[in-house]
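Novice: Sequence isn't available, so here's the structure alone:
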């Protein structure tokens, strides 16, 4: 059985709602360590990446990006840690924190693959840049940054860019896309399964297609799972909930199919905000989905 390294990233600087920095603690409290050990894994909890929270700059002076330096610094540290864990031949399981941390995770992971695939399980595309972002919140930009689009302080984390090619990305669960993101998806030919496709063809078909698509062209697949990809009824503790999302059961099916396909080489679960949650329900959902992704079966 492969060893897993848990890396917490208490980052809440990629957006403006407080509380998501407590996500890693909430997920640990929901029993992630025990769940994975029960599946036979050796689990190393690497603790948390240190994120500077001395001050929250509203905007970087030269751009509209909020907390640019602190977000870049935190992600640089995360990239180094993920790289280190992979060198030890351990599977990186990253706990967020807001979705800006995907910048660091992907920077650490991508250097170990020629053609890294990415499954972006999310209500949002996270494909904004400083020019297209309505808010300046970096948690709406990590996928664009990983494609090499955005501020140099972000795209050059890990010392190289881009981290991923547009044809190696599959977005699942999208239902809230800004105009600039829609244009970029079309321009770059990024594969997207919106909630329309999930409803129309069903999660089984979506996952079969996504898995086959990525199997043909990648040598490793990173799963970036934003809990707001799920319906807010199932995962209420998120900063940017969007009604009409993927159900709890559909999400388990998706994770079970990924486990069966054995293609996931790294994962992060992000945007768990215990302050907005109901009795830690969202962190418990995250841990249950981690179980399914890593081989837990009902029978």
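Specialist: Perfect, I can see it now. No experiment lies behind these values; they were computed from the predicted model shown.

Novice: Going by C-alpha atoms from here, please, whenever you check contacts or count neighbours.
Specialist: Noted.

Novice: what about residue 187, distance to residue 143?
Specialist: Look at residue 187 and residue 143: by C-alpha to C-alpha, to the nearest Å, they are 15 Å apart.

Novice: and the two? which has more neighbours close in?
Specialist: residue 143 (28 against 10; other C-alpha atoms under 10 Å).

Novice: In which helix or strand does the more buried one reside?
Specialist: helix 142-146 (DSSP states H and E).

Novice: Tell me the helices and strands packed up against that helix.
Specialist: helix 102-110, helix 152-155 (3 or more C-alpha pairs under 8 Å, 6 or more residues apart in numbering; DSSP states H and E).

Novice: any chance of those helices in JSON lines, with distance to residue 284 and mean neighbour count too?
Specialist: As requested, those are exported to JSON lines (distance: least, C-alpha to C-alpha, whole Å; neighbours: other C-alpha atoms under 10 Å):
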{"stretch": "helix 102-110", "distance to residue 284": "21", "mean neighbour count": "28"}
{"stretch": "helix 152-155", "distance to residue 284": "31", "mean neighbour count": "19"}
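
Novice: closest one to residue 176 among the ones you listed?
Specialist: helix 102-110 (18.8 Å; C-alpha to C-alpha).

Novice: What's the first helix or strand after the closest one?
Specialist: Following helix 102-110 in sequence, per DSSP H and E, is strand 117-121.

Novice: how far does that following strand sit from the chain's center?
Specialist: 8 Å (C-alpha atoms, centre = their mean, to the nearest Å).

Novice: Between helix 102-110 and that strand, find me the angle.
Specialist: Strand 117-121 runs at 150 degrees relative to helix 102-110, counting by axes from the mean of the first three to the mean of the last three C-alpha atoms, to 10 degrees.

Novice: Check it against this one:
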């Protein structure tokens, strides 16, 4: 990648029950992100963190979509930051924070562009306030960005103008009942961990990239660190056994970089849900930094 990379911290944890992911951006930076990106051969500018008031200072305003006004504020500002980065000819790398920050990243990356989305996650994040068993918005960002149900008239949430047929989910292994039905009924493309087991991660990611690059101007890659198996990446808020291995994760992001080298398709990238409180010696943040570098072109040879 020849474009200058701008690192944008979004230390938000309004979307999750467990506190701690607000420290994710700092943990990823501390894991020598700058050196990893230098080894990928990219120029980096760290723009710092968005100002996000602590969740402990607020009370959830709605039990079915907790902290939604606060999330709107952060995501709206993040969208402006991402859009300005793209307008400046730079590449936005967003460090979360919980996965609700994706609403803002996608909205910003999609301004003046048709966006495809590659979603690497154990979960579908396709709940809405009426279907969510927890009310945690980090389980809703895809539904929000696609204007599903209660989000249909929520302009800040569905500002990305995404189309379901341009979204591919990879590595699913934990879905709520209503969410499973909604994904089956949608026009999104979904690959489970069983698909990866049967076909191999590179074949699956290649197919997913075919989906998200068809009829779009660029691709946003959203990497939730709970996509990896918790034996590999323990420092996440919602770990689920049976996830991607360390090598599978690198192979997946290297496949993204290879497609970008060939087509210039990559428009934005985020890595989310690193929780240092639950981590072991910052291991998850270190892997996150390595995977970002793989996505942006770092290679063994």
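Specialist: The structure has been received and is ready for your questions. In this text the structure is predicted, and so the values were computed from the model without any measurement.

Novice: quick one: TM-score?
Specialist: Remark: TM-score between the superposed chains equals 0.94 [TM-score structural alignment, normalised by the length of the first structure]; 296 aligned residues with a C-alpha RMSD of 1.7 Å.

Novice: hang on, the earlier thing: out of the helices and strands packed on helix 142-146 of the first structure, which comes closest to residue 191 of the first structure?
Specialist: Here helix 102-110 is closest among those (C-alpha to C-alpha), at 18.4 Å.

Novice: distance from the closest one to the second structure after superposition?
Specialist: Once the two are superposed, helix 102-110 of the first structure sits an average of 0.6 Å from its aligned residues in the second structure (mean C-alpha distance after the TM-score superposition for the first structure).

Novice: From the contact counts, what lies against that helix?
Specialist: Packed next to helix 102-110 of the first structure, using 3+ C-alpha pairs under 8 Å, 6+ apart, are helix 68-87, helix 142-146, strand 221-226, strand 264-270.

Novice: The second structure: strands as residue ranges?
Specialist: Listed in chain order, the strands of the second structure (DSSP state E) span residues 5-10, 44-49, 91-96, 115-120, 167-172, 189-192, 218-224, 266-272.

Novice: what's the burial count for residue 35 of the second structure?
Specialist: Around residue 35 of the second structure there are 15 residues (other C-alpha under 10 Å).

Novice: nope, residue 49 of the first structure is what I meant
Specialist: 16.

Novice: now do residue 209 of the first structure
Specialist: Other residues near residue 209 of the first structure come to 13 when the count uses other C-alpha under 10 Å.

Novice: Could you find the counterpart of it in the second structure?
Specialist: By TM-score structural alignment, residue 209 of the first structure lines up with residue 207 in the second structure.

Novice: Let's see the distance spanning stretch 139-155 of the second structure from one end to the other.
Specialist: 19 Å.

Novice: And for it, what's in contact with it?
Specialist: 15, 99-103, 106-107, 123-130, 132, 157-164 (C-alpha atoms under 8 Å, 6 or more residues apart in numbering).

Novice: Contact partners for the residue nearest to the spatial centre of the second structure?
Specialist: Taking C-alpha atoms, centre = their mean as the criterion, residue 222 is the residue nearest the geometric centre of the second structure, at 2.6 Å. Contacts here follow C-alpha under 8 Å, 6+ apart; on that basis residue 222 of the second structure touches 102, 117-120, 269-272.

Novice: which of the residues you listed tops the neighbour count?
Specialist: Greatest neighbour count in the contacts of residue 222 of the second structure, by other C-alpha under 10 Å, goes to residue 102: 32 neighbours.

Novice: where's that residue relative to residue 13 of the second structure, distance?
Specialist: For residue 102 of the second structure, the distance to residue 13 of the second structure - C-alpha to C-alpha - is 12 Å.

Novice: Could you check which residue of the second structure pairs with residue 274 of the first structure?
Specialist: In the second structure, residue 274 of the first structure lands on residue 276 (TM-score structural alignment).

Novice: The nearest residue to that match once chain neighbours are set aside - how many residues pack around it?
Specialist: Among residues not flanking residue 276 of the second structure along the chain, residue 235 sits closest, at 5.8 Å (C-alpha to C-alpha, 6 or more residues apart in numbering). Each residue near residue 235 of the second structure was counted by other C-alpha under 10 Å, and the total is 27.

Novice: before we move on, what about residue 178 of the first structure?
Specialist: 17.

Novice: And residue 2 of the second structure, by the same measure?
Specialist: The burial count for residue 2 of the second structure: 12, using other C-alpha under 10 Å.

Novice: Same question for residue 54 of the first structure.
Specialist: For residue 54 of the first structure, the neighbour count with other C-alpha under 10 Å is 7.

Novice: Check the one 5 residues further on too.
Specialist: Residue 59 of the first structure has 14 neighbours, counted by other C-alpha under 10 Å.

Novice: for it, what are its contacts?
Specialist: 65-68, 136.

Novice: Next, the distance between the ends of stretch 238-257 of the second structure.
Specialist: Across stretch 238-257 of the second structure, first to last residue, C-alpha to C-alpha, it's 27 Å.

Novice: about what we covered before: with distance to residue 301 of the second structure as extra columns, can I get the contacts of residue 222 of the second structure in a markdown table?
Specialist: As requested, these are exported to a markdown table (distance: C-alpha to C-alpha, whole Å):
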| residue | distance to residue 301 of the second structure |
| --- | --- |
| 102 | 32 |
| 117 | 28 |
| 118 | 26 |
| 119 | 27 |
| 120 | 25 |
| 269 | 23 |
| 270 | 25 |
| 271 | 25 |
| 272 | 28 |
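
Novice: Looking at the residues you listed, point me to the pair that's furthest apart.
Specialist: Largest pairwise distance in the contacts of residue 222 of the second structure, by C-alpha to C-alpha, is 15.0 Å, between 117 and 272.
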